[in-house]
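> my questions are about this predicted structure, shown below with the sequence.
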Amino acid sequence: MYEQMVTARYYEERLQEEYLEGKQPAFDISAGPIPGELHLAAGQEAAAAGVCAHLRDDDTVTAPHRPHHVAIAKGVDLKRMTAEIFGRETGLCKGKGGHMHLFDPDVNFACSGIIAEGCPPAVGAALAAKKRATHDVAVAFLGEGAVSQGGFLESLNLASVHDLPIVFVVEDNDWAISMPKGRVTDVENCAQRADGFDLPGVRVDYDDAIAVYDAAADAVGRARTGNGPTLLDVQVHRRMGHFMGDAEAYRPEEDAERARRLDSIERLADDLRQRDVEDDDLDAIRRRAEERVDDAIEWAKEQPEPDPEAAYEDVFANPPENWPRRPATSTGGDD
């Protein structure tokens, strides 16, 4: 878990450097090697590492628009993910999806830029696993700003009604874009949403990978043994803006300082030291993680950009010539 977390943290820091190239001093979102928005998850690594430690490749994971730490914890190909973020031909989606729409079928991972949109597909994967009796599970990650969305609430309902093998993981970073949690939800913590759907709701009150691991062991274990869904609410701390270029004028400095102080990676490092892991070993893990990230970024930047004509491929609007077409007939008002 420690190696996954330091990999994810360094990955976000390096992406920040690459992203800001050409966008300063006057921020231009269209400039630089990574145009468009970029949402980074520095400070939220413990939720992903603690949950995904219990998962297998055949288990399905969906993530929101802040997905890289979850993808790394699930085992998504780091080089191809990075190529996708840079819009390169060898990316996971041929450079067409960008960082919010990553898809790796080798480890059953997907994400979406639409709030709470990962919940319904995860429920579908859980329903399929139950019907096939595979003992696979699904996990849907979302932010606390998504807990009032219909996609999330309907997914909770369907998962409960059908007793599905799924875990919903709310990464509660206290901010729904620029809105503090207290202004967008009326419950003390998001785990209480489970009460209305007759399923367990569990809250991890502090950003601790071991505490998340323990809570996830129960939740994933319940799902895998046919005992139904769980809603897991994990307190995390966003160390960067909602998106790169966010001036965060809405955020009190003491809140940002608290996020820096309550660092889950340093907490886990202290736990490891108490278990007689030497600093040299921790340093070796960090060096290995940094080398892996640097290699992935350099590899991605060397990859070819897609042919502009490829924009017309893999889309429904332009089916191939042999695509089966529905006859152009009409029988009137019943169509």
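Cool, the structure landed. Residues are numbered from 1 along each chain as shown.

> hey, let's count contacts and neighbours off CA atoms from now on
Will do.

> list the contacts of the longest helix belonging to the chain.
Looking across the chain with DSSP state H, the single longest helix is helix 279-302. The contact list for helix 279-302 (Cα atoms under 8 Å, 6 or more residues apart in numbering) reads 3-4, 6-7, 10-11, 14, 78-80, 82-83, 86, 88, 269, 273.

> what's the offset of that helix from the middle of its chain?
Helix 279-302 sits 21 Å away from the centroid of its parent chain (Cα atoms, centre = their mean, to the nearest Å).

> for comparison:
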Amino acid sequence: MTPVQAKEFYRSMLLARLFEERAAREYQDGHIGGFLHLYPGEEAVAVGAIQASDQGDYVVSTYREHVHALVKGISPRRIMAELFGKSEGVSGGLGGSMHIFDRSLRFFGGWAIVGETFPVAIGVGYAIRLRNDADVCLCFFGDGAVNQGTFHESLNMAGLWKLPVLFVCENNRYQIGTEIHRHSAVTDMARRASVYGIGTWKADGMDVESVFGVVRMAIEKIRRGEGPQFVECETYRFRGHSMADPSSYRPQAESAGFLLQDPLKMGIFQGCPGKDCLEIFSERCRSGNSLSEEELLSVRQEIEATIDDAVLYARDAREPGIEDLEKAWGIPLWERTSGD
């Protein structure tokens, strides 16, 4: 890992973490309405996977998609403005937290229904194959979505047609408030995908380098025409399902010792007790001389300024008017959105 790559990993994960924590505060202060599903703890998955892909590859995400959108290149300003429901938001302020979409960056949502991502990714993959392109579609989803019928139908079609789709399972052990062993007869997510003739992989979802390396190998197989691949990333989310979820259902033994108001001190896996993906990676950078303490601090200051700017931008942005509502029904969202 080069110092340049180390800095980009750290910068992207820290931007994701601080953006989500700031969004939580803005939600509590009444500036963000509706549901808000946050991602702290899982940053290594989105950062490692998307950075292992090419800029021209597609990403299809879930209702918990802020971080995927950030890593894909959508500006913090446009995402924060969307959360605030402002016209300058990436979806015109009409999509909100769960419907971020930017065709110009090949970011195809933001889908509110569990399991809704699968058929969309299959459609993208089929379009890539028809055009004979070398692109890949990354499809993100949680362990709970694996129980949906769309998962099995879509993976069967992907395996049958050898579509260029990479399925990335963010296995955070909970389907909303239900532990994985209570909602899945088979808790090995990769094993469930293998029956459709799809290559399966596993990565440490708390380690950005692990995710990056595994996803890169999986994508190389897809580009060689070896069919779709499935990567299971074992991770852990430090917040509940949404801002309305106090997460009180988690066993006390599991959460004991973790400071819920200071996510940089958290972790869950026995191999790294009391740590999370950011702390693991920053310590690795220090010990390996990839980044100095001064460089890490400089990155943090830069990110904090970027997020402050995004919030000010969102607060000052224009509220949608009646004319925006009329446009929403006449012009499909994917035809209206564009890059910065």
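Everything's here; your move. Note that the structure is a prediction, hence the values are computed from the model and not measured.

> in the second structure, which spans are helices?
Counting by DSSP H, the second structure has helices at residues 3-28, 43-52, 66-72, 76-83, 117-131, 149-161, 180-183, 189-194, 208-223, 252-255, 277-287, 293-316, 322-330, 333-336.

> how far away is the alignment partner in the first structure of His68 of the second structure from Ala41 of the first structure?
Alignment note (TM-score structural alignment): His68 of the second structure maps to Val70 of the first structure. Computed as Cα to Cα, to the nearest Å, the Val70 of the first structure to Ala41 of the first structure distance reads 9 Å.

> comparing those two, which shows the higher neighbour count?
Val70 (30 against 26; other Cα atoms under 10 Å).

> ok, now which ones touch the more buried one?
So Val70 of the first structure contacts Glu45, Ala48, Ala49, Cys52, Ala63 (Cα under 8 Å, 6+ apart).

> please redo it, this time with the cut-off set to 7 Å
Contact analysis of Val70 of the first structure by Cα atoms under 7 Å, 6 or more residues apart in numbering lists Ala48, Ala63.

> any idea what Ser287 of the second structure aligns with in the first structure?
Taking TM-score structural alignment, Ser287 of the second structure has Gln274 as its aligned residue in the first structure.

> next, count neighbours for that match.
Gln274 of the first structure has 10 neighbours, counted by other Cα under 10 Å.

> ok, it to Ala215 of the first structure distance?
21 Å.

> next one: Arg88 of the first structure
Counting by Cα to Cα, the gap from Arg88 of the first structure to Ala215 of the first structure is 38 Å.

> and these two? which has more neighbours close in?
Shown here are Arg88 of the first structure and Ala215; by other Cα under 10 Å, Arg88 has more neighbours (25 against 20).

> mind checking what the more buried one lines up with in the second structure?
Following TM-score structural alignment, the counterpart assigned to Arg88 of the first structure within the second structure is Lys86.

> which parts of stretch 221-231 of the first structure are buried?
Gly221, Arg222, Ala223, Arg224, Gly226, Gly228, Pro229, Thr230, Leu231 (16 or more other Cα atoms under 10 Å).

> which residue is the nearest non-sequential neighbour of the second one?
By that I understand Arg222 of the first structure. In this structure, Arg222 of the first structure finds its nearest non-sequential neighbour in Gly228, 6.2 Å apart by Cα to Cα, 6 or more residues apart in numbering.
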